[in-house]
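Colleague: What shape does this take:
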Amino acid sequence: MAYIRTLSSGNFRADVRMKGIVKNKTFSSQAFAQIWADKIEHNIKTIPNLDQVQLLALSEADIDGMGGEELFKQLGVDLFALRNQTRLEAINALSKKDLLQLSPQEIECMGGAELFLQAGKRIRYKTFREVCNEYLSRWNKKDYQGQMQRIDYWCKVFGDRIMTDIDIFDLREHIDSMTDEGQRATTINRKKAVLSSVFKFALSRGYVDVNIVRNVVIDDDTKRRDRVLNDDERQRLIKACQESHWDKLYLLVLMAMTTGARKGELMNLRWGDVSFKDNTGYLGNTKNGSSRELHFAPVVMMELKRFQEVDTGLIFPSEEKPSQSMDFRKAWSKALRMADISEKDILNADSSVKLEKFTFHCLRHGFCSALSDSGKEINQIAKLAGHKSIQTTMRYIHQGRDQKRLIVDELAQAFSL
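Modeller: A predicted model of the protein is given here:
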């Protein structure tokens, strides 16, 4: 039955109640309201009496004119299922294993992901971007912003692609283009590691069957940096740091030289992490995920006391943004120039490297090498440097010819030879 009510605003409201269905709409005149109500009543009576052939012959315009798919559903007519009856029968005949093995192309040919979802079937239809968003939502490690930026790089490459549609050829082609652009193997490997993490996550969630990234090998023929300062270079660098326009560069370099701590670890160090009683510093969030203690030499403690603060702020804060660490690249670069230590590889006439460039990380290498030269055990060096693997420590240790000769001589004596 239809009811026409006059509203306070002068408009007219049409209410239709038939077969458990309630419809209402507001019009500017009583005539329009009555026409609409009569039409809805007519459609409610007509739709259930249409046979399959008549229903399939309806166009989208016809359906909208008769009240839309919602009205058909309310009357027990599922147009979506009716139109896709043959496809739904084919989908329902597939086993769970068959469904998970469908390619994106096969899913599209069988009616698309929406049809599978309507049938309540689980398929691998997620895009790379959707999986990345899910991956990041479960990220509980440090540097969320950094990981998000690294993930965004791959989203620009594979974003709207279905995960199972990305194959090893796509990945190999993109990595080859990165190489052609001149990106270093180490840079590519870092980006590849992030992509591998996403695929590992997708594998754990059942979105893919294999982590294809693991099968792509990138040749890394770059030589590891093992530049160590000699005594004269070290003294020149210390003097240049003392004269730097940034008054804490000398402190920072002293700490790096005598503790072997990483640049990021030192730059994130806070006054609250330093114990002036025990001459130590506490690193609670290191690269390998474990905490460790730094032991400061007297010369470091003297310099720390010059700047000592009672709050918990950063020891090396930015002058503009104290909540962020100092960007000391210009001060470091100037100090190297003053010390006559090259920031670039010095080459021979045949383009081979005569002398490697010196980086801030080389201070860490020098720390490990100095411990090795002084006869410290490899496990001691690993502990002080914060290495999780002894293999990592081995990269920093080099036995000179005289040391090797001495070791062999001592072994011969031990054997009474």
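Colleague: okay, CA-based contacts and neighbour counts for the rest of this
Modeller: Will do.
Colleague: And the strands in the chain?
Modeller: When assigned using DSSP state E, the strands of the chain occupy the ranges 2-6, 12-18, 21-27, 274-275, 280-283, 292-295, 346-347, 353-355.
Colleague: contacting residues for the residue most central in space within the chain?
Modeller: Residue closest to the average C-alpha location in the chain (C-alpha atoms, centre = their mean): residue 147, at 3.1 Å. The contact partners of residue 147, taken as C-alpha atoms under 8 Å, 6 or more residues apart in numbering, are residue 194.
Colleague: what's around residue 189, how many residues?
Modeller: 16 (other C-alpha atoms under 10 Å).
Colleague: What are the boundaries of the helices in the stretch 51-200 of the chain?
Modeller: According to DSSP state H, counting those that start in this stretch, the stretch 51-200 of the chain carries its helices in the segments 52-57, 60-65, 68-74, 79-83, 85-92, 96-101, 104-109, 113-118, 128-137, 144-158, 168-180, 185-204.
Colleague: Just put those helices in JSON lines and tack on distance to residue 407.
Modeller: Converted to JSON lines, the helices of the stretch 51-200 of the chain look like this (distance: least, C-alpha to C-alpha, whole Å):
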{"stretch": "helix 52-57", "distance to residue 407": "90"}
{"stretch": "helix 60-65", "distance to residue 407": "88"}
{"stretch": "helix 68-74", "distance to residue 407": "87"}
{"stretch": "helix 79-83", "distance to residue 407": "82"}
{"stretch": "helix 85-92", "distance to residue 407": "73"}
{"stretch": "helix 96-101", "distance to residue 407": "61"}
{"stretch": "helix 104-109", "distance to residue 407": "63"}
{"stretch": "helix 113-118", "distance to residue 407": "69"}
{"stretch": "helix 128-137", "distance to residue 407": "52"}
{"stretch": "helix 144-158", "distance to residue 407": "46"}
{"stretch": "helix 168-180", "distance to residue 407": "44"}
{"stretch": "helix 185-204", "distance to residue 407": "35"}
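Colleague: one more to put side by side:
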Amino acid sequence: MSRGANVQAGNVLRELNAAYEYAIGTGKIDTDFSNPAVLVKNSLRKAKVKLSAKKGTKVLSDLELKKFLDWLPNCKLPDKAKQIFLLTLYTGCRTGEWCNAKWEDINFDKKTFHIKQTKSRTERYIQLTDYAINLLSSIKENCTTDYIFVSNYTGKPLSQKKLTEYTWCLRRDKQMLDIFHIGLLMIYVELFAQG
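Modeller: Here you go, the predicted model:
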């Protein structure tokens, strides 16, 4: 365990899960197919086998961070996905928290993001940086929906599953950034996740 085998096994399992979910979502595999990665994950969870890194260990070096920020504007991700990843970077919130965010959760005067639904089921307020406020202000200028990030196709909040599909396509087309941490964290849709 100290050599990181469990963490690497978790990385492989998450990648397999993302690939199966993408294949099911795009119709390459029949929708009644049972994703074996989910079955394995559930079995390991019941056995209390930990497959993730310790809290707070997902950190990029300054060089990796610069590489990511140089890559993101010109990559083939849709603008909404880029904005979610930037807000995740600026705040340390989960991408799923931004996918579900409503404008009523943002207080521009106090510069806070009120997260009502969290993985730990505890509400919290996140202090927003000037970078985050500026980005949110520019998004709000062209947004007429209650949710900050809405799918153009469904009219519903953009889902984490969709973000996973976007990043999986980049990996498939060999257009994903070649930073190990970023590639894994984006495909798992937990870039700089807290907790």
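Colleague: Using a markdown table, please lay out the strands of the first structure together with mean neighbour count.
Modeller: Below are these laid out as a markdown table (neighbours: other C-alpha atoms under 10 Å):
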| stretch | mean neighbour count |
| --- | --- |
| strand 2-6 | 16 |
| strand 12-18 | 19 |
| strand 21-27 | 15 |
| strand 274-275 | 18 |
| strand 280-283 | 18 |
| strand 292-295 | 18 |
| strand 346-347 | 12 |
| strand 353-355 | 12 |
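Colleague: Could you tell me how far residue 52 of the second structure is located from residue 190 of the second structure?
Modeller: Computed as C-alpha to C-alpha, to the nearest Å, the residue 52 of the second structure to residue 190 of the second structure distance reads 12 Å.
Colleague: who's more crowded, those two?
Modeller: A count of neighbours by other C-alpha under 10 Å puts residue 190 above the other of residue 52 of the second structure and residue 190, at 20 against 14.
Colleague: can I get the strands of the first structure in a markdown table with distance to residue 83 of the first structure?
Modeller: Putting the strands of the first structure into a markdown table (distance: least, C-alpha to C-alpha, whole Å) gives the following:
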| stretch | distance to residue 83 of the first structure |
| --- | --- |
| strand 2-6 | 32 |
| strand 12-18 | 26 |
| strand 21-27 | 24 |
| strand 274-275 | 72 |
| strand 280-283 | 64 |
| strand 292-295 | 66 |
| strand 346-347 | 73 |
| strand 353-355 | 71 |
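Colleague: Can you tell me which of those strands is nearest to residue 81 of the first structure?
Modeller: strand 21-27 (21.3 Å; C-alpha to C-alpha).
Colleague: Give the aligned range of that closest one in the second structure.
Modeller: Using TM-score structural alignment, none of the residues of the second structure align to strand 21-27 of the first structure.
Colleague: What is that strand packed up against?
Modeller: strand 12-18, helix 30-46 (3 or more C-alpha pairs under 8 Å, 6 or more residues apart in numbering; DSSP states H and E).
Colleague: I would like the residues contacting it, please.
Modeller: Strand 21-27 of the first structure has contacts (C-alpha under 8 Å, 6+ apart) with 11-17, 33, 74.
Colleague: How about stretch 288-305 of the first structure?
Modeller: By C-alpha under 8 Å, 6+ apart, stretch 288-305 of the first structure touches 251, 254-255, 258-259, 261, 276, 279-286, 384, 386-388.
Colleague: The same query, at a cut-off of 10 Å, please.
Modeller: 141-142, 248, 250-255, 258-261, 271, 273-276, 278-286, 308, 315, 383-389 (C-alpha atoms under 10 Å, 6 or more residues apart in numbering).
Colleague: corresponding residues in the first structure for the longest helix seen in the second structure?
Modeller: Longest helix in the second structure, counting residues (DSSP state H): helix 5-25. When the first structure is aligned by TM-score structural alignment, helix 5-25 of the second structure has no counterpart there.
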